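>>> sharing a sequence plus its predicted fold:
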Amino acid sequence: MNALSTEIAGHSMLAWPVVIFRITGAVILSSLIGFERESRDHAAGLRTHMLVGLAASCYCLLALDLVGRDFGDQVRLDPIRMIEAVTGGVAFLAAGLIVFTRGEVKGLTTGGSLWLVAAIGTAAGLGVWLIAVLATVLALFIVGVLKSLERSAE
């Protein structure tokens, strides 16, 4: 029974309140951008953006946990590979949203917002809150306020 309780408690190098805060923060920040996309009836909306931000945060937390473990001299860890994997995976997902029909490109902004949400989740997972919050605020300005300005200029 003791082994099971140790397994459930985990061996994370990060304190559980930090993990919970980072994951929750990633989901909240991602949901703000997802809500904007959802309110404009785009293909990838609230839930998709939240899941991408959550996944990116989880990958970062797992990478941080692995870096903190002692594997001896047999294993080399490169935390940059985690960021590359998140970037590549989400870029593939975002590219699937981009469609060219009737001479128009559709889904490009939503694909870009998914890619950005992955970066925001990565920043939150790593605890780099200035980047996570600033990127969220700027994204909301870009997809919300600038879109309104574009419409008024037409």
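Yes, it's here. Worth saying up front: this structure is predicted, and the values here are computed from it rather than measured.

>>> for the rest of this, base every contact and every neighbour count on C-alpha atoms.
Fine.

>>> break down the protein into its helices, ranges please.
2-9, 16-39, 46-68, 79-95, 108-126, 129-140, 146-153 (DSSP state H).

>>> list the helices and strands the fourth one packs on?
Counting contacts by 3 or more C-alpha pairs under 8 Å, 6 or more residues apart in numbering; DSSP states H and E, helix 79-95 is packed against helix 46-68, helix 108-126.

>>> check the longest one too.
For helix 16-39, the packing partners by 3+ C-alpha pairs under 8 Å, 6+ apart come out as helix 46-68, helix 108-126, helix 129-140.

>>> so which bits of that helix are buried?
By neighbour count on 16 or more other C-alpha atoms under 10 Å, the buried set for helix 16-39 is 19, 22-38.

>>> give me the angle between that helix and helix 129-140.
Helix 16-39 runs at 10 degrees relative to helix 129-140, counting by axes from the mean of the first three to the mean of the last three C-alpha atoms, to 10 degrees.

>>> and here is the other one:
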Amino acid sequence: METELSLLDILSRLGVATGLALAVGLERELRGKPAGLRSHMLVALGAAAFIIVGMEIMHTASDSSARIDPTRIVEGVIGGIGFLGAGTIIRSGASVQGITTGASIWLAGAIGIAAGVRQFPLAIMVTVLALIIVIVFGHFEREVIEKDSRR
């Protein structure tokens, strides 16, 4: 079967997506959140796979007049992942929990999409910024903002 991408290129895209999402998922896992390591890795892996499949469909389309729009694949992936992320959000009385985990799942999809189109620098930058947000600003939120609101 003829493909546009070599097996090594496909493996590297999937591996980068999975590995970067591992970092975000590990932070969620260590905090005991409902969606952790495996969930984030699977979301990024799936997003990358869908993008790669879309690229292969574009490559193998025999009719050059066929209207194949890769942005529609991205749109579908984002919608599906948004549904998964929404499942982690729980409202309990006046408080809402799981929004950061839902957002990190959505972000894992973005990491997977970036890796799937071989935008490794973008995927890495998104991962680093996400880790800064959830670790550094999470600590700031817990230590400064929540302590101040208890006074």
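Received it, and whenever you're ready, just let me know what you need. All values derive from a computational prediction rather than experimental measurement.

>>> contacts only, for the counterpart of residue 55 of structure 2 in structure 1.
Under the alignment (TM-score structural alignment), residue 55 of structure 2 pairs with residue 64 in structure 1. Residue 64 of structure 1 sits next to 13, 79, 126 when contact means C-alpha atoms under 8 Å, 6 or more residues apart in numbering.

>>> redo those residues as JSON lines? Include distance to residue 50 of structure 1 and neighbour count.
Supplementary listing: those in JSON lines, determined by distance: C-alpha to C-alpha, whole Å; neighbours: other C-alpha atoms under 10 Å:
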{"residue": "13", "distance to residue 50 of structure 1": "25", "neighbour count": "15"}
{"residue": "79", "distance to residue 50 of structure 1": "23", "neighbour count": "14"}
{"residue": "126", "distance to residue 50 of structure 1": "17", "neighbour count": "22"}
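
>>> show me what contacts the most centrally placed residue in structure 2?
Nearest to the mean C-alpha position of structure 2, counting by C-alpha atoms, centre = their mean, stands residue 108 at 1.3 Å. Residues near residue 108 of structure 2 by C-alpha under 8 Å, 6+ apart: 21, 24, 40, 41, 43, 44.

>>> please redo it, this time with the cut-off set to 7 Å
Counting by C-alpha atoms under 7 Å, 6 or more residues apart in numbering, residue 108 of structure 2 makes contact with 21, 40, 43, 44.

>>> farthest pair in the residues you listed?
21 and 43 (8.2 Å; C-alpha to C-alpha).

>>> any idea what residue 32 of structure 1 aligns with in structure 2?
Match for residue 32 of structure 1 (TM-score structural alignment): residue 23.

>>> over to residue 55 of structure 1?
Residue 55 of structure 1 maps onto residue 46 in structure 2, by TM-score structural alignment.

>>> neighbours of its match, just the number please.
For residue 46 of structure 2, the neighbour count with other C-alpha atoms under 10 Å is 22.
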